[in-house]
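In: Sequence first, predicted coordinates after that:
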Amino acid sequence: MARFHFISGLPRSGSTLLAALLKQNPRFHAGMSSPVAGMFAAMMGEMSERNEFSVFIDDAARQRVARGLFDNFYADSEAEIVFDTSRSWCARLPAVAELFPESRVIACVRDMPWIIDSIERVIRSNAFSPSSIFNFSTGGTVYSRANGLASSDGMIGYAYDALREAYYGPHADRLLLLRYETLTTHPKQALAAVYDFIGEPAFAHDFEHIQFDAETFDRRAGTPGLHTVRPRVAAEKRQSVLPPDLAARFERDAFWNQQGLNPRGVRIV
């Protein structure tokens, strides 16, 4: 039976690149965001008190059903270790801790202005293809898009709040924050930290020849290139496409970089 770990954190912060690297290890399974987290949430809702038959469902049954979801979804995988990816896992650490006591969560993070910049670049590169990120809307400006992304139920805002919940919560000991900057400039150091954190022996990853294909998914989402991974790990220096005043609004949001704001001693790489 496979052992489970999780990839979570902020969007456009290296989770797909991390998965593409991890899956080079034949003992590992990793990929882009999977449907498991959404299925888990739906199942928990259906087994809650809103179901008239919930009188027949106790927490032990809920845990068995939830564990069965993971085992059955990944039943075709021969990997010893499965990394499931979803931004919502940071908000579900109590359940993760109960279901998989030995599991760890790798949360990918990046300075907020560059996350918004990255999404904006993808949107602009698909000028004739409205994106599911914005409900396929053809209107809006960079300001309205940024506001929507950063709202509490937006693509970035929800993940950011979930990350803070995990970072300051009682299960923070199973959390590793992996900076995008570290992953792209010092990938060997980044992967060594991940392996050490999950307690697995080192593996010789190839940072010069990376393979990952999510083209079909991205096109269906109206956002070609959303999960594109370059064949070689390298940091890209560029000028932001965001107006300076918009970028400045998010400059201080990287709480993990601020001294004195890590009360639970979360490991940050």
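Out: Structure's in. What do you need?
In: CA only for contacts and neighbour counts going forward, please
Out: OK.
In: burial count for residue 239?
Out: 7 (other C-alpha atoms under 10 Å).
In: separation between it and residue 36?
Out: Separation of residue 239 from residue 36 (C-alpha to C-alpha, to the nearest Å) stands at 37 Å.
In: Which residue ranges of this structure form strands?
Out: 3-9, 28-30, 81-85, 105-109, 175-179, 267-268 (DSSP state E).
In: what packs against the fifth one?
Out: Yep, that's strand 175-179 we're talking about. When contacts are defined as 3 or more C-alpha pairs under 8 Å, 6 or more residues apart in numbering; DSSP states H and E, strand 175-179 packs onto strand 105-109, helix 187-198, strand 267-268.
In: Not counting its own residues, what contacts that strand?
Out: Strand 175-179 has contacts (C-alpha atoms under 8 Å, 6 or more residues apart in numbering) with 9, 13, 104-110, 166-167, 190, 194, 197, 266-269.
In: The strands of the chain into JSON lines, with extra columns for distance to residue 155 and mean neighbour count?
Out: JSON lines is the format used below for the strands of the chain (distance: least, C-alpha to C-alpha, whole Å; neighbours: other C-alpha atoms under 10 Å):
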{"stretch": "strand 3-9", "distance to residue 155": "11", "mean neighbour count": "24"}
{"stretch": "strand 28-30", "distance to residue 155": "21", "mean neighbour count": "22"}
{"stretch": "strand 81-85", "distance to residue 155": "15", "mean neighbour count": "23"}
{"stretch": "strand 105-109", "distance to residue 155": "14", "mean neighbour count": "26"}
{"stretch": "strand 175-179", "distance to residue 155": "19", "mean neighbour count": "23"}
{"stretch": "strand 267-268", "distance to residue 155": "23", "mean neighbour count": "16"}
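In: okay if I get those strands as a markdown table plus distance to residue 210?
Out: Shown next, in a markdown table, are the strands of the chain (distance: least, C-alpha to C-alpha, whole Å):
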| stretch | distance to residue 210 |
| --- | --- |
| strand 3-9 | 18 |
| strand 28-30 | 13 |
| strand 81-85 | 18 |
| strand 105-109 | 19 |
| strand 175-179 | 19 |
| strand 267-268 | 25 |
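In: Put this next to the first one:
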Amino acid sequence: MSFHFITGLPRSGSTLLAALLRQNPRFHADMTSGLGSLVSGAMQIMSPGGDVGSTVSEKQRKDILRGLFDNYYQSLTDRPVVVDTNRQWASRMTLINRLFPEARVIACVRDLSWVVDSLELQVRNNPYHFTRLFGPNNQGTVFGRAEALMGHDALIGRAYTGLKEAFYGEHSASLLVIEYDLLAKAPQKIMPLVYKFLGEPDYAHDFENVEYDAPEYDEALGVSGLHKVRPKVEFLSRRTILPPDLFKRFQGMEFWRDLNATQANVITTKPANSEENSTDDLR
């Protein structure tokens, strides 16, 4: 069993990508798993000052963490390629590299203004209760909710800074960044590039019949429909529901479009002086 990983920003296509990959009989892919939390918990216990920090060797730590991955999926799938999804993998690139030197990490991204907009839309689609995405002091207005999301250790802010770390880090060559708009508009062009990056043979996907939903998980968060994927892969253009000043506040933060200080592979729109999208090849 080989492992790869999906990470990136919320509301940026990670569930869609997993839903597409799981059409391939070689791949097991899903929404965010509990593996990231298990790994973090084990690392905490084995760290200096932890419950067993002084009783386990470096090799034991590595073996235990590697064993978590193998054992987590042993009874879940017999497919040879596992793609685990968790936003924290972006900030665990060194760990991934040490445990799985051949692993690749795919980060799904999107203009931050539209990430905030998409989450706000989900909140408004569930008007009869508060969501667990926010604390009790941040349920009042869209301005408070947006600021809460962008906090350093909050849903968007933590994912954004973790991805930035991966993008400029020493293991960036094993990272592929995909912009949501391009995946939604041209999946038939993007998926072959994904397989090329993973070193896997191409697969004929059905982009008209994609299935994924996690109603129980979403209802527990108080955001029904958060992980529901529409059957047809397409980009639906609409006006933002954010006030103009709030929408503008988060524009221009797409660091992944500057390729000068990274070895990461990026599938993104080209700079403003280009009229084409960079979907023809990996960087």
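Out: Thanks, I have the structure now. All of these numbers come straight from a predicted model, not from anything done at the bench.
In: closest one to residue 250 of the first structure among the strands of the first structure?
Out: strand 105-109 (13.9 Å; C-alpha to C-alpha).
In: What range does stretch 193-201 of the first structure cover in the second structure?
Out: Mapping stretch 193-201 of the first structure onto the second structure (TM-score structural alignment) gives residues 193-201.
In: now the equivalent of residue 111 of the second structure over in the first structure, nearest residue through space, not along the chain?
Out: By TM-score structural alignment, residue 111 of the second structure lines up with residue 111 in the first structure. Once flanking residues are discounted, residue 111 of the first structure sits nearest to residue 254: 5.7 Å by C-alpha to C-alpha, 6 or more residues apart in numbering.
In: circling back to that earlier point, columns distance to residue 230 of the first structure on top of the helices and strands packed on strand 175-179 of the first structure, output as JSON lines?
Out: Written out in JSON lines, the entries for those read as follows (distance: least, C-alpha to C-alpha, whole Å):
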{"stretch": "strand 105-109", "distance to residue 230 of the first structure": "18"}
{"stretch": "helix 187-198", "distance to residue 230 of the first structure": "14"}
{"stretch": "strand 267-268", "distance to residue 230 of the first structure": "25"}
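In: Where do the helices of the second structure begin and end?
Out: 14-21, 35-46, 58-74, 93-99, 112-124, 142-149, 155-168, 180-185, 187-198, 215-221, 244-249 (DSSP state H).
In: right, so these: which one is the most enclosed?
Out: helix 14-21 (a mean of 23; mean count of other C-alpha atoms under 10 Å).
In: mean shift of it relative to the first structure?
Out: In this overlay with the first structure, the average offset of helix 14-21 of the second structure from its partner residues is 0.3 Å by mean C-alpha distance after the TM-score superposition for the first structure.
In: who does that helix touch, helix- and strand-wise?
Out: strand 2-8, strand 27-29.
In: Out of those, which is closest to residue 90 of the second structure?
Out: Per C-alpha to C-alpha, nearest to residue 90 of the second structure of those: strand 2-8, 6.1 Å.
In: Go ahead and name everything in contact with that closest one.
Out: 14, 80-90, 100, 103-109, 159-160, 163, 198.
In: For residue 69 of the second structure, see how far away the nearest residue to residue 65 of the second structure once chain neighbours are set aside is.
Out: Of all residues not flanking residue 65 of the second structure in the chain, residue 39 sits nearest, at 6.5 Å (C-alpha to C-alpha, 6+ apart). Remark: distance between residue 39 of the second structure and residue 69 of the second structure (C-alpha to C-alpha) = 9 Å.
In: now do residue 169 of the second structure
Out: Taking C-alpha to C-alpha, one finds residue 169 of the second structure at 23 Å from residue 69 of the second structure.
In: Can you tell me what residue 28 of the first structure aligns to in the second structure?
Out: Per TM-score structural alignment, residue 28 of the first structure is aligned with residue 27.
In: you'd agree its match is up against residue 20?
Out: No: using C-alpha atoms under 8 Å, residue 27 of the second structure is not in contact with residue 20; the gap is 9.7 Å.
In: shouldn't residue 117 of the second structure be in contact with residue 242?
Out: Yes: shown here, residue 117 of the second structure and residue 242 form a contact pair, counting by C-alpha under 8 Å, at 6.1 Å.
In: ok, the residue nearest to residue 111 of the first structure - contacts?
Out: Contacts of residue 254 of the first structure by C-alpha under 8 Å, 6+ apart are 110, 111, 112.
In: roughly how far apart are the last one and residue 210 of the first structure?
Out: The one in question is residue 112 of the first structure. Residue 112 of the first structure is 26 Å from residue 210 of the first structure, by C-alpha to C-alpha.
In: next one: the second one
Out: Going from residue 111 of the first structure to residue 210 of the first structure by C-alpha to C-alpha gives 24 Å.
In: can you check the first one too?
Out: Distance of residue 110 of the first structure to residue 210 of the first structure, given as C-alpha to C-alpha: 21 Å.
In: Those two: which is more packed in?
Out: residue 110 (22 against 17).
In: Go ahead and confirm that one touches residue 117.
Out: No: taking contacts as C-alpha under 8 Å, residue 110 of the first structure lies outside contact range of residue 117: 11.3 Å.
In: Could you give the number of residues near residue 77 of the first structure?
Out: 14.
In: Relative to residue 46 of the first structure, how far out is it?
Out: 27 Å.
In: excluding its backbone neighbours, what's nearest residue 112 of the first structure?
Out: residue 250 (5.9 Å).
In: ok, how many other residues are close to that neighbour?
Out: The number of residues near residue 250 of the first structure, taken as other C-alpha under 10 Å, comes to 15.
In: who's in contact with residue 181 of the second structure?
Out: 110, 235.
In: Next: residue 240 of the first structure.
Out: Residue 240 of the first structure touches 114, 117, counting by C-alpha under 8 Å, 6+ apart.
In: Distance from stretch 152-170 of the first structure to the middle of the chain?
Out: Chain-centre distance of stretch 152-170 of the first structure: 11 Å, with C-alpha atoms, centre = their mean, to the nearest Å.
In: outside of it, which residues touch it?
Out: Here stretch 152-170 of the first structure has contacts from 9-11, 87-88, 90-91, 93, 107, 133, 148-151, 172, 175, 262-264, 266, using C-alpha under 8 Å, 6+ apart.
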